[in-house]
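In: Next come a sequence and a model predicted from it.
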Amino acid sequence: MEEQLNILLLEDEQEQNLLVKSCLKQAFHDNHRYDKVTSLITGVEKIKLENYDLVLLDYKSTGKDGIEFVNHVINELKIMVPIIFLSDENNREADLKAMESGAQDFLLKQELTPYSIEMAIRYSLKHKKAEEHIQYLAYHDALTGLPNKNLLIDRLERTLIRFSRHQRHSALLFLDLDSFKIINDSLGHSVGDNLLIEVSKRLSSILKETASVARPGGDEFIILLPEISKKKEDAALKAQQIADEIIHTLSLPFKLGDHLLHIGLSIGASLFSGKNTTCADTVLKHADTAMYEAKAAGRNTIKFFQDEMEKTVKYKLALENDLRQAIPKKQFELYYQPQVCVNSGNVLGAEALVRWIHPEKGLISPLDFIPSAEQSGLIHPLGALIFRTACEQLHSFPKIPRISVNISAKQFHAPNFVETIEQIIKDTNISPDRLELELTESAMLADIEETASKMNELKSMGFTFALDDFGTGYSSLTYLKQLPFDVLKIDRSFIANIMEDPEHAGIATAVISLGKALDLHVVGEGVETEDHLHFLKRQGAHSAQGYYISRPVPADQFIAWHTQRMTG
């Protein structure tokens, strides 16, 4: 059964009122009700108070005022109620003006029948429903159903206006999912879309009704926390608490079909009040800027906007522009740091480390430009260039058993990664068994099964794998048990303090024992003293790498160092 129609009739002639009433009765029987008013002022007040499905408006009694009435209700009050004019005269000019003002139809009273009024009303209601759907699409994300950026900015502007007369503080949180692109690229858009839907559900479930969560696009979400405290310090504390809850909630695994997925996120926060903020775009920009600072600081981090961040953003944008030009110009050089046997001192291999030789700024550390390359997507062409260069230079190292090359998480999970590596091997005529691919824990976070499959495919070609920076992540042991690694590298942070800190010495000893138990080759990174080397030897590590042995040096110096070591 259809819902009862709620109709407002503006008509001051009793005879015409009876005609309309009769047509409505025959068309909709008892499935309608209507209120009758005789003045436009009363009509406006009724529309503000009542939720009418339709307004029937007599043109003869209202004329130009009726046109202004429609404009006021629809364009100023933003009440999207269908309005139909009823007229005694066939006035084309009036018809056009009525339709231009926003009316749905213009009916002649002498042609009014139960059928004609029913068709006009049903068409108007259908048209209204279509407009509401279009309006919804314009202000909501089609995938998750959350408000989109347009609706968020509208709500943010309303918040700024509402609180412009006092100092109550609000907060805007800008969320970016750290591992989403890896998941989307490796497992497909369907899995990625389902993950975004589940993320939106979790966010909505933990936020209060006063908060607004929106998805502007991609793997980003924005949360508006209006009027959370009078004091800025208290507002910051509450925003931090909510952000911590969000991080905890989204850190729990997502079960999507056969996949158990883990994601991290970076959160940028901007505090604002009506008196100290110029516009919604400024608040949004500040939160976005803080989010990039959080991303640079590491996964599951929140950063609040500070004025000095804008300088950092400008620097990073300039760096990214330079990096974009540097790749085709090949402004990069590989430095090599040897790895030696802790017992014999023989050179077992070397790690290839990239340096950017900027034409104006000189040598730039990878700590400065690799994060920019990953965030911008330039890591794919840059990573391919680094790997190709290492393969080409391997021909100059005939007596070096193996070279290890770092592979970023985004690079590893690119759909064409294996094909790219395979093509470079063919182009450079290098045997894969002379190459070791170093992965960090973040490369495994997206999907262990997919990671294992790709690693096994590359191992079947002859490549070996090293797990870098072991001990810095909470689930490295899981990866070691499920993934086909050959080498385990102890993070330098543990080696640095083994002589002074018993806890670090204990961790390093445990890692070496674990590696040996799993039949892995254990490498100690960050060896800077003879004591470090002796410690690794005593505990049973296989090889060492660090400044005590050699700093990273260009290819020609590495060859000279190796020659001298063999002859000296």
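Out: That came through, no problem. Residues are numbered from 1 along each chain as shown.

In: C-alpha only now, for contacts and for neighbours.
Out: OK.

In: tell me which element Gln51 is part of?
Out: For residue 51 the amino acid is Asn, not Gln. Secondary structure from DSSP states H and E places Asn51 outside every helix and strand.

In: now Ile559
Out: Going by DSSP H and E, Ile559 is in helix 555-567.

In: Structure two is appended below for comparative analysis:
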Amino acid sequence: MTKEVIPSEISNELGFMQCVLDAVPDPIVICDECGRYQNANQAFKQLIKHAGGDYKNQSGSILDCMDIFDEEGRLLNPENTPLGLALSQQCEVKQRIIIRSKINRKSDIWSAVASPISTDFGVRGAIITLHNVSELVSYIKKTERLSFFDDLTTLPNRNSFNQSLPKEIDRCICTGTLSALLFLDIDNLKAINGALGHTAGDTVIKAVANTLLTLLPENDCVFRFGGDEFVLLVRDCGDTGEQVARNLSSLSDNIIQSLRSDIYIDDMIMPISCSLGAAVMPEHGSKAEKILRGADSALNTAKSSGKGVLSIFHEGMEARISKNFNAQALLRDAFINDGFVIHVQPQFDFSGQIVGGKPC
């Protein structure tokens, strides 16, 4: 039997096309209509080699030599891979997949595009292009995490809190339960930063975060608002207002005492003073803004009461704070616009002459 000879022109053309394929940095593989290997570039061969597979295995689909998962980590059946879908549906399929190495179990995330190769006689195969997007996905996840978690303490941040609070209020209304929002402010953080530096201040913030996490039940949440302020979401903290007040007082006492004795900087106990303000939902409001304002008013009351205490919001609190604020505003305005008039009480000697005066 005479061996078929490929004309040199065709051989040169095939060689050139293979060079073009090998020059592409992304893995490319060509399969027949059953998904069996036909050709590939060097990038694909290296991928299969690292995955611990045999790309020349002719017994089944080319993708049988790899473990392929979806983005959620579920193992894909061959018919649900990009190649399987492209061949069965006879259309281009784009899908993000995870390819896990059988050698070192390292997982990489790939964007896969499988395009069927069609002729007048139907689908004759498919071409698959892969692009490694692991670094991009990692960057996106890191960015998303920074958007919702504090970088210093790893606690959920203000953005996370803004999403959680309305949901918790709605849950309380639907279930008829009472939850509490507590603002916690570190009273002496500025003094620590000034005396020991911001590194020491960061150590205190992380230590406070860890202390709060250990003292709160697993179902409750701790958020860092930024600076020296934390927010505690205490769920189902009582059936009545009195019971809630007792439970919050007990919790705040534990927090205050722990921060006074459990914070260490350079093997030295650093007593931390904190003030807390609480509002109960939905007792003190059915809207997030109302609850926030109530807890903030309670915190201001606690700080003005000598610090290191808990204050629970009540309706007269806002009016008093608003009155004080308005009075301060009027005083500032009067000072700026020369609104003060000084009255002097004259002083006389025995002869009736004015010898001095005192402001009255």
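Out: Happy to help now that I have it. This is a predicted model, so every value here is computed, not measured.

In: And the TM-score between these chains?
Out: In this superposition the chains share a TM-score of 0.63, using TM-score structural alignment, normalised by the length of the second structure; 278 aligned residues with a C-alpha RMSD of 4.2 Å.

In: hang on, the earlier thing: could you say what helices and strands the helix holding Ile559 of the first structure packs with?
Out: The contact analysis (3 or more C-alpha pairs under 8 Å, 6 or more residues apart in numbering; DSSP states H and E) places helix 555-567 of the first structure against strand 332-341.

In: cutoff 10 Å now
Out: When contacts are defined as 3 or more C-alpha pairs under 10 Å, 6 or more residues apart in numbering; DSSP states H and E, helix 555-567 of the first structure packs onto strand 332-341, strand 347-358, helix 379-394.

In: Reformat these as a markdown table; add distance to Thr567 of the first structure.
Out: What follows is those, written out as a markdown table (distance: least, C-alpha to C-alpha, whole Å):
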| stretch | distance to Thr567 of the first structure |
| --- | --- |
| strand 332-341 | 16 |
| strand 347-358 | 13 |
| helix 379-394 | 21 |
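
In: wait, which of these is closest to Leu533 of the first structure?
Out: strand 332-341 (10.0 Å; C-alpha to C-alpha).

In: and the closest residue to Leu181 of the second structure other than its chain neighbours, how many neighbours?
Out: Excluding the flanking residues, the one nearest Leu181 of the second structure by C-alpha to C-alpha, 6 or more residues apart in numbering is Leu233, at 5.0 Å. Using other C-alpha atoms under 10 Å, Leu233 of the second structure has 22 neighbouring residues.

In: would Leu233 of the second structure count as being in a strand?
Out: Yes: under DSSP: H, G, I helix; E, B strand; the rest coil, Leu233 of the second structure falls within a strand.

In: the helices in the stretch 251-360 of the second structure, which residues?
Out: 288-304, 315-336 (DSSP state H, counting those that start in this stretch).

In: Regarding the counterpart of Leu203 of the first structure in the second structure, what is its secondary structure?
Out: When the second structure is aligned by TM-score structural alignment, Leu203 of the first structure is paired with Leu212. Per three-state DSSP, the local secondary structure of Leu212 of the second structure is helix.

In: My guess is Leu212 of the second structure contacts Cys221. True?
Out: Yes: the pair Leu212 of the second structure / Cys221 is scored as a contact, 9.3 Å apart, by C-alpha atoms under 10 Å.

In: Overlap of the contact sets of the two?
Out: Leu232 (C-alpha atoms under 10 Å, 6 or more residues apart in numbering).

In: Give me the spatial nearest neighbour of Ala40 of the second structure, chain neighbours excluded.
Out: In space, Ala40 of the second structure is closest to Val29, 4.2 Å off (C-alpha to C-alpha, 6+ apart).
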